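# coords below, sequence missing:
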């Protein structure tokens, strides 16, 4: 009983002592801030070349869709997609029988026209001889008439025969001209048929590769029917569109940087080779073709990114090491006058090597931590180091 009493008494005394020290809210003594050593710099705006970045598609500089020039059945297709070709290689053979029939018909028409020409020449020669005889007779009768040795009736008959002979000669000369014109037409038709016979064998226009095949053996080809698509290898360009507000800053021959992700993000320097002078009416943009350097393992249709310099502009740049990712937030540690770090949300823009553009959240003249250590937290004191 006595021991229990003394235990309760001691507990009450301890409680009274503890309750006697009242600490008002907000009056706790501040703990000393943790200090982190880190490099600090002042934000400055620098003049950097402004670059417009656009997505582009790799295309061959020279590509052709080979089409049929005559009507006929496709007898054979001698290449497949992906085959390399040389200039003059036989690609497609079209049944030449229709062309052969046209060639025979044209040859027959030429022979007929030449026979008609020979006949017209003979008729002209005969008419010329008759006209010469009629003219001689007429001249003699003119002299006899002057001597009153012929009657008017005889003179008129001779004169009429002379005029008829001249008219016949003119008619035969016109027949000769018409016959010669028909000969020329028949010769042109023969040449055209001979060319068409060559068109039955479709040849490669240049060295390259077959990228698409649109016909098979047995298909009917007609003039204009696409047969194959070929492109010249080794020469490619990156095609992109540029908004009209930037078109005045771009000129042919200027350098552009091209990045091809499919080739391990290789970065090469291209040249603006062509600017299509007319803008697209709906997008108000111009098509730009950037010539790629040779020797790259490029393929038509590859994705690329192109950066085109469009002049200088003021940019606030910070080292990439100064940017901290906190979940979905991007920020920089700004240092105030008391050297206390404050995490400031920023918006990042274009990257320039190991530096990044700060679009908003950081002003010129503000101090910031250029290389934020992992232990740095908002509210910590920073000791600046070199």
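Everything's here; your move. Owing to the predicted nature of the structure, the values given are computational and were not obtained by experimental measurement.
# hey, let's count contacts and neighbours off CA atoms from now on
Noted.
# please enumerate the strands of the stretch 101-250 of the chain.
Ranges of strands within the stretch 101-250 of the chain are 201-203, 208-213, 220-221, 226-231, 236-243, based on DSSP state E, counting those that start in this stretch.
# what helices and strands are in contact with the shortest one?
The reference is to strand 220-221. Here strand 220-221 touches strand 72-77, going by 3 or more C-alpha pairs under 8 Å, 6 or more residues apart in numbering; DSSP states H and E.
# same for the following helix or strand past the strand it packs on, what does it pack against?
Counting by DSSP states H and E, the next helix or strand C-terminal to strand 72-77 is strand 84-85. Using 3+ C-alpha pairs under 8 Å, 6+ apart, the elements in contact with strand 84-85 are strand 208-213.
# closest to the centroid, which residue in this protein?
Compute the mean C-alpha point of the chain, and by C-alpha atoms, centre = their mean the closest residue is residue 239, 4.7 Å away.
# thought it was touching residue 58?
Yes - contact criterion C-alpha atoms under 8 Å: residue 239 and residue 58 qualify, at 6.3 Å.
# in the strand or helix carrying residue 331, what's buried?
Residue 331 belongs to strand 329-335 when assigned by DSSP H and E. The neighbour-count check on strand 329-335 (16 or more other C-alpha atoms under 10 Å) flags 331, 332, 333, 334, 335 as buried.
# do stretch 301-309 as well
Result for stretch 301-309 [16+ other C-alpha under 10 Å]: buried residues 303, 304, 305, 306, 307, 308, 309.
# and what of stretch 218-234?
Across stretch 218-234, burial judged by 16+ other C-alpha under 10 Å covers 221, 222, 225, 226, 227, 228, 229, 230, 231, 232, 233, 234.
# try stretch 112-119
So for stretch 112-119, counting by 16+ other C-alpha under 10 Å, buried means 112, 113, 114, 116, 117, 119.
# before we move on, back to that, including distance to residue 267, could the strands of the stretch 101-250 of the chain go into JSON lines?
JSON lines is the format used below for those (distance: least, C-alpha to C-alpha, whole Å):
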{"stretch": "strand 201-203", "distance to residue 267": "37"}
{"stretch": "strand 208-213", "distance to residue 267": "25"}
{"stretch": "strand 220-221", "distance to residue 267": "45"}
{"stretch": "strand 226-231", "distance to residue 267": "24"}
{"stretch": "strand 236-243", "distance to residue 267": "13"}
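# ok, which of the ones you listed comes nearest residue 173?
Evaluated over these, closeness to residue 173 peaks at strand 201-203, with 43.4 Å, by C-alpha to C-alpha.
# this is the other structure I want to compare:
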């Protein structure tokens, strides 16, 4: 029955094999290829890319999200009170060690320094006179011209004069320091993160020192991340790590691992990785980063 139908179809020009061959010839394909051949390249590409995708995923599996931070951040102030006369820097400026940042009105400090210098000079003369008087008294005592009590009193006067002069020298040192404190200078090469005062502003540091400028050290920078307890036990300071920020990659080392877990997330420990970005970099604290640990 089936053979008879196929023969009938062949007579009428509806042979399924012939129709398939004609469609293949129209597409520019060989009529003897299997019907799924047009899709074969797609299957081949998929099979070739699958292992690469798996390898890429495995290569990125060790990356841990992190946040960038400054290696050192400090707020600079002055222990003396006064009026701000000048602010020499703006946020974003780079400063070297010893650069002048903020100046306070130093007239009162200079006046105090002059008074302390005069007092120290006066007490120096008094001390020298007390020492000479003691020597004269000592000679008279050796000649049995005066009593031991008078010698003891001369020795006491000499000691008191020395103590008064020593106290005046201490006040002179403090006055010099106060005058130096009226000029706030950068203790190291750093980046100005923020300025907190303006010229004309009165600074009162009686109870607490008010910050004037905030500095940050940008070399090296830190990448802060969190690891599990197992990861914390496997890491040691000095362990090599890779830091990636966008399309930039840096070689770094673990600086330290926290000894206590975070209070809000138990069994999670912080790790700080230090790395040296190039000069003139645009990295900032708070940027997102990725760290690859061994």
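Structure's in. What do you need? Quantities reported herein were computed from a predicted structural model and do not represent experimental measurements.
# just to revisit the earlier point, which member of the buried residues of stretch 301-309 of structure 1 is positioned nearest residue 252 of structure 1?
Nearest to residue 252 of structure 1 among the buried residues of stretch 301-309 of structure 1: residue 308, at 11.8 Å, using C-alpha to C-alpha.
# the closest one maps to what in structure 2?
Matched across to structure 2, residue 308 of structure 1 falls on residue 293, judged by TM-score structural alignment.
# wait, that match sits on residue 63?
Yes - if you go by C-alpha under 8 Å, residue 293 of structure 2 and residue 63 touch, sitting 7.2 Å apart.
# adding secondary structure, write the buried residues of stretch 301-309 of structure 1 out as a markdown table.
Converted to a markdown table, these look like this (DSSP: H, G, I helix; E, B strand; the rest coil):
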| residue | secondary structure |
| --- | --- |
| 303 | strand |
| 304 | strand |
| 305 | strand |
| 306 | strand |
| 307 | strand |
| 308 | strand |
| 309 | strand |
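# which pair in those spans the largest distance?
Using C-alpha to C-alpha, the pair of those lying farthest apart is 303 and 309, separated by 20.1 Å.
# which residues of structure 1 does stretch 149-158 of structure 2 align to?
Stretch 149-158 of structure 2 corresponds to residues 167-176 in structure 1, going by TM-score structural alignment.
# now do stretch 111-119 of structure 2
Aligned using TM-score structural alignment, stretch 111-119 of structure 2 spans residues 101-109 in structure 1.
# show me how far that stretch is from its chain's centre.
44 Å (C-alpha atoms, centre = their mean, to the nearest Å).
# once aligned to structure 2, how far is it on average?
By mean C-alpha distance after the TM-score superposition for structure 1, the fitted stretch 101-109 of structure 1 averages 2.2 Å away from its aligned residues in structure 2.
# what number of residues lie near residue 46 of structure 2?
Neighbour count of residue 46 of structure 2, defined by other C-alpha atoms under 10 Å: 11.
# nope, residue 272 of structure 2 is what I was after
23.
# map it across to structure 1 for me.
That one, residue 272 of structure 2, aligns with residue 289 by TM-score structural alignment.
# tell me which element that match falls in.
Using DSSP H and E, residue 289 of structure 1 maps to strand 285-291.
# check which helices and strands that strand sits against.
With contacts taken as 3+ C-alpha pairs under 8 Å, 6+ apart, strand 285-291 of structure 1 sits against strand 236-243, strand 266-275.
# tell me which residue of structure 1 lines up with residue 222 of structure 2.
Checking TM-score structural alignment: residue 222 of structure 2 goes with residue 237.
# so who does that match touch?
Residue 237 of structure 1 makes contact with 58, 59, 60, 61, 289, 290, 291, 292, according to C-alpha atoms under 8 Å, 6 or more residues apart in numbering.
# closest to residue 6 of structure 1 among those?
Nearest to residue 6 of structure 1 among these is residue 58, at 94.2 Å by C-alpha to C-alpha.
# okay, now the closest one: neighbour count?
Number of residues near residue 58 of structure 1 (other C-alpha under 10 Å) recorded here: 23.
# what strand or helix carries the corresponding residue of structure 2 for it?
Under the alignment by TM-score structural alignment, residue 58 of structure 1 pairs with residue 68 in structure 2. Using DSSP H and E, residue 68 of structure 2 maps to strand 63-76.
# mean deviation of that strand from structure 1?
Aligned to structure 1 and superposed, strand 63-76 of structure 2 gives a mean residue distance of 2.4 Å (mean C-alpha distance after the TM-score superposition for structure 1).
# contacts for that strand next, please.
Strand 63-76 of structure 2 is contacted from outside by 184, 211-226, 274, 284-293, using C-alpha under 8 Å, 6+ apart.
# next, the angle from it to strand 190-195.
70 degrees (axes from the mean of the first three to the mean of the last three C-alpha atoms, to 10 degrees).
# distance check, residue 165 of structure 1 against residue 130 of structure 1.
6 Å (C-alpha to C-alpha, to the nearest Å).
# what do you get for residue 323 of structure 1?
With distances taken as C-alpha to C-alpha, residue 323 of structure 1 is found 111 Å from residue 130 of structure 1.
# so those two - more neighbours on which side?
Using other C-alpha under 10 Å, the more surrounded residue of residue 323 of structure 1 and residue 130 is residue 323, with 22 against 19.
# was I right about the more buried one contacting residue 330?
Yes - using C-alpha under 8 Å, residue 323 of structure 1 is in contact with residue 330, at 6.9 Å.
# now the common contact residues for the two.
By C-alpha under 8 Å, 6+ apart, no residue touches both residue 323 of structure 1 and residue 330.
# which residues does residue 285 of structure 2 contact?
By C-alpha under 8 Å, 6+ apart, the neighbours of residue 285 of structure 2 are 67, 68, 69, 70.
# ok, residue 347 of structure 1 - contacts?
With C-alpha under 8 Å, 6+ apart, residue 347 of structure 1 has these contacts: 330, 331, 358, 359, 360, 361.
# no no, residue 221 of structure 2
Residue 221 of structure 2 is in contact with 68, 69, 70, 71, 274, 275, 276, 277, counting by C-alpha under 8 Å, 6+ apart.
# tell me the most packed of the residues you listed, by neighbour count.
Most neighbours among the contacts of residue 221 of structure 2, by other C-alpha under 10 Å: residue 274, with 28 neighbours.
# verify the contact between that one and residue 257 for me.
No - between residue 274 of structure 2 and residue 257 there is no contact under C-alpha under 8 Å: 11.8 Å.
# count the neighbours of residue 170 of structure 2 for me.
Neighbour count for residue 170 of structure 2, taken as other C-alpha under 10 Å: 14.
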